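Novice: no FASTA, just this:
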């Protein structure tokens, strides 16, 4: 048994139990912190989904940062048992729903409340067409709000998935991993898939997180617009953050 320490939020300093012999791949620490720094206050009071959850690292971070409820989806029963043990030990079980099974089948049963944020961390070899089908089901089966955000972890050489109802607005990249960032859109894209929100991007080297404030009014976790400026300040870490305008 090994452990990963939580480094953000009210659970900072607590440990998540992991098992190296089980088939899951946690998001590297730098990208994990960059993702939640980007999300910022939009995590507070939100409904969050951790798909391909493994031992629940991303969902537990969301809860640590104030998410009101998290749905975890994990196919492997052994991993799901360890996830449930982590949730009980951290006192989080009453704010979570663990669903065990193939994610495409699980998504045919929508939650009582749609998600504000979704994170998907499939295996490197998970076929892109199947991943795109998952994105489409998040819309078709009412898993996500009309302004929901989505992060998708992929191998750095893998293209961004394309699916009707999602607009790619940025990427977070470090080492062999990239997180593609999407927002729900009400537009219809037909069979051509997503429309990127711009062809030019601004790259940032460093681990600084998102800036700006969520819009006033609406529910507590109101999401800020995806288009934003990013200053360049290379620091040699190899981390890159790109947003489209």
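Specialist: That came through fine. Treat the numbers as computed from the prediction; the structure is a model and nothing was measured. Residues are numbered from 1 along each chain as shown.
Novice: Please count neighbours and contacts with C-alpha atoms only from this point.
Specialist: Fine.
Novice: Please, where are all the strands along the protein?
Specialist: Shown for the chain, the strands assigned by DSSP state E span residues 2-5, 15-18, 47-51, 69-74, 96-100, 115-120, 144-155, 166-174, 177-184, 201-205, 240-244.
Novice: what's the nearest residue to residue 143 if we skip its chain neighbours?
Specialist: residue 114 (4.7 Å; C-alpha to C-alpha, 6 or more residues apart in numbering).
Novice: Kindly reformat the strands of the chain as CSV containing distance to residue 62 and mean neighbour count.
Specialist: Shown next, in CSV, are the strands of the chain (distance: least, C-alpha to C-alpha, whole Å; neighbours: other C-alpha atoms under 10 Å):
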stretch, distance to residue 62, mean neighbour count
strand 2-5, 14, 12
strand 15-18, 13, 19
strand 47-51, 7, 26
strand 69-74, 8, 24
strand 96-100, 11, 18
strand 115-120, 10, 24
strand 144-155, 13, 21
strand 166-174, 18, 24
strand 177-184, 16, 23
strand 201-205, 24, 19
strand 240-244, 20, 22
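Novice: surely residue 146 meets residue 185?
Specialist: Yes - with contacts counted by C-alpha atoms under 8 Å, residue 146 reaches residue 185, the gap being 6.5 Å.
Novice: Pick out the residue closest to the middle of this structure.
Specialist: residue 119 (2.2 Å; C-alpha atoms, centre = their mean).
Novice: so who does it touch?
Specialist: 48, 49, 50, 51, 58, 150, 151, 152, 153 (C-alpha atoms under 8 Å, 6 or more residues apart in numbering).
Novice: hmm, try it at 7 Å
Specialist: Residues near residue 119 by C-alpha atoms under 7 Å, 6 or more residues apart in numbering: 49, 50, 51, 150, 151, 152.
Novice: looking at it, the third one is touching residue 120, isn't it?
Specialist: Just to be clear, that refers to residue 51. Yes - between residue 51 and residue 120 there is a contact under C-alpha atoms under 7 Å: 4.7 Å.
Novice: Structure two is appended below for comparative analysis:
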């Protein structure tokens, strides 16, 4: 897996060992970034949050394409080690922070980093974690008003946006379903 575009284009990313982490397919990642770049202009100077971050590919891709900074929330130790390696490979230590936390019990957002304007959520498939994660992140102050969110789930997962969130787009890529939301 590599960064697709921007200042870190071509940087090879470490992936966590084992089968507990499922990276977003390259085709789906490229499609999502095309949509959020060209339709919503949501990357330039964004404060990004990558939740259930895995390798950190989504947040690092956003940094490569012009995001201001990125925070990563990941509870798996192997995945957190991969994220650390990938942040270093991209030389983004000054603009990235990693929290080794359960996404359903995230830390409070820090005042100096502020809430995120672009959020990626990629929980394990078929566990119905998107809505509880959104509620927990909102409660912890991570979601800025008018934030754009990209939630990846299994294409067969039922999903209803919680109050305060509007579905902007809903697409399938193989087994993956990408739902774009706006927080109001």
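Specialist: On my side now, so go ahead. Every value quoted in this text rests on a predicted model; they were computed, and no experiment measured them.
Novice: and of the contacts of residue 119 of structure 1, the nearest to residue 2 of structure 1?
Specialist: Distance to residue 2 of structure 1, by C-alpha to C-alpha, is smallest for residue 50 among the contacts of residue 119 of structure 1, at 20.9 Å.
Novice: contacting residues for that closest one?
Specialist: Residue 50 of structure 1 touches 58, 59, 71, 72, 73, 118, 119, 120, counting by C-alpha under 7 Å, 6+ apart.
Novice: So it versus residue 175 of structure 1, what's the distance?
Specialist: As judged by C-alpha to C-alpha, to the nearest Å, residue 50 of structure 1 and residue 175 of structure 1 stand 22 Å apart.
Novice: Then residue 32 of structure 1?
Specialist: 13 Å.
Novice: what about the two, which has more around it?
Specialist: Legend: neighbour count by other C-alpha atoms under 10 Å for residue 32 of structure 1 and residue 175, higher for residue 32 (19 against 14).
Novice: From residue 38 of structure 1, how far off is that one?
Specialist: 10 Å.
Novice: re the thing from before, aligned to the residue nearest to residue 143 of structure 1, what sits in structure 2?
Specialist: The equivalent of residue 114 of structure 1 in structure 2 is residue 115 (alignment by TM-score structural alignment).
Novice: residues contacting the closest residue to residue 155 of structure 1 other than its chain neighbours?
Specialist: Sequence neighbours aside, residue 177 is the residue nearest to residue 155 of structure 1 in space, at 4.9 Å (criterion: C-alpha to C-alpha, 6+ apart). Residues near residue 177 of structure 1 by C-alpha under 7 Å, 6+ apart: 153, 154, 155, 156.
Novice: quick one: what's aligned to residue 177 of structure 1 in structure 2?
Specialist: So, by TM-score structural alignment, residue 177 of structure 1 is matched to residue 176.
Novice: Spit out the contact partners of the nearest residue to residue 47 of structure 2 once chain neighbours are set aside.
Specialist: The shortest distance from residue 47 of structure 2 to any non-neighbouring residue, by C-alpha to C-alpha, 6+ apart, is to residue 116 (4.7 Å). Contact analysis of residue 116 of structure 2 by C-alpha under 7 Å, 6+ apart lists 47, 48, 49, 142, 143, 144, 147.
Novice: just residue 80 of structure 2 next, same as before
Specialist: 74, 100.
Novice: Buried by neighbour count: which residues of stretch 28-47 of structure 1 qualify?
Specialist: Buried residues in stretch 28-47 of structure 1, defined by neighbour count with 16 or more other C-alpha atoms under 10 Å: 30-47.
Novice: ok, residue 93 of structure 1 to residue 113 of structure 1 distance?
Specialist: In terms of C-alpha to C-alpha, residue 93 of structure 1 sits 17 Å off from residue 113 of structure 1.
Novice: who's more crowded, those two?
Specialist: residue 93 (16 against 12).
Novice: you'd agree that one is up against residue 87?
Specialist: Yes - Residue 93 of structure 1 is within contact range of residue 87, at 5.2 Å (criterion: C-alpha under 7 Å).
Novice: ok, residue 104 of structure 2 to residue 36 of structure 2 distance?
Specialist: In terms of C-alpha to C-alpha, residue 104 of structure 2 sits 25 Å off from residue 36 of structure 2.
Novice: cool, and residue 167 of structure 2?
Specialist: For residue 167 of structure 2 relative to residue 36 of structure 2 (C-alpha to C-alpha), the value is 14 Å.
Novice: go on, residue 52 of structure 2?
Specialist: Taking C-alpha to C-alpha, one finds residue 52 of structure 2 at 19 Å from residue 36 of structure 2.
Novice: What of residue 61 of structure 2?
Specialist: 12 Å.
Novice: hang on, residue 1 of structure 2 packs against residue 13?
Specialist: Yes - assessed by C-alpha under 7 Å, residue 1 of structure 2 is found in contact with residue 13 at 5.6 Å.
Novice: Skip the chain neighbours and tell me the closest residue to residue 12 of structure 2.
Specialist: residue 2 (4.4 Å).
Novice: Just give me the match in structure 1 for that neighbour.
Specialist: Match for residue 2 of structure 2 (TM-score structural alignment): residue 5.
Novice: Who are the contact partners of that match?
Specialist: Here residue 5 of structure 1 is in contact with 13, 14, 15, 16 (C-alpha under 7 Å, 6+ apart).
Novice: So it versus residue 19 of structure 1, what's the distance?
Specialist: Where residue 19 of structure 1 is concerned, residue 5 of structure 1 sits at a distance of 14 Å (C-alpha to C-alpha).
Novice: cool, residue 118 of structure 1 as well?
Specialist: 24 Å.
Novice: Ok, residue 99 of structure 1 next?
Specialist: For residue 99 of structure 1 relative to residue 19 of structure 1 (C-alpha to C-alpha), the value is 20 Å.
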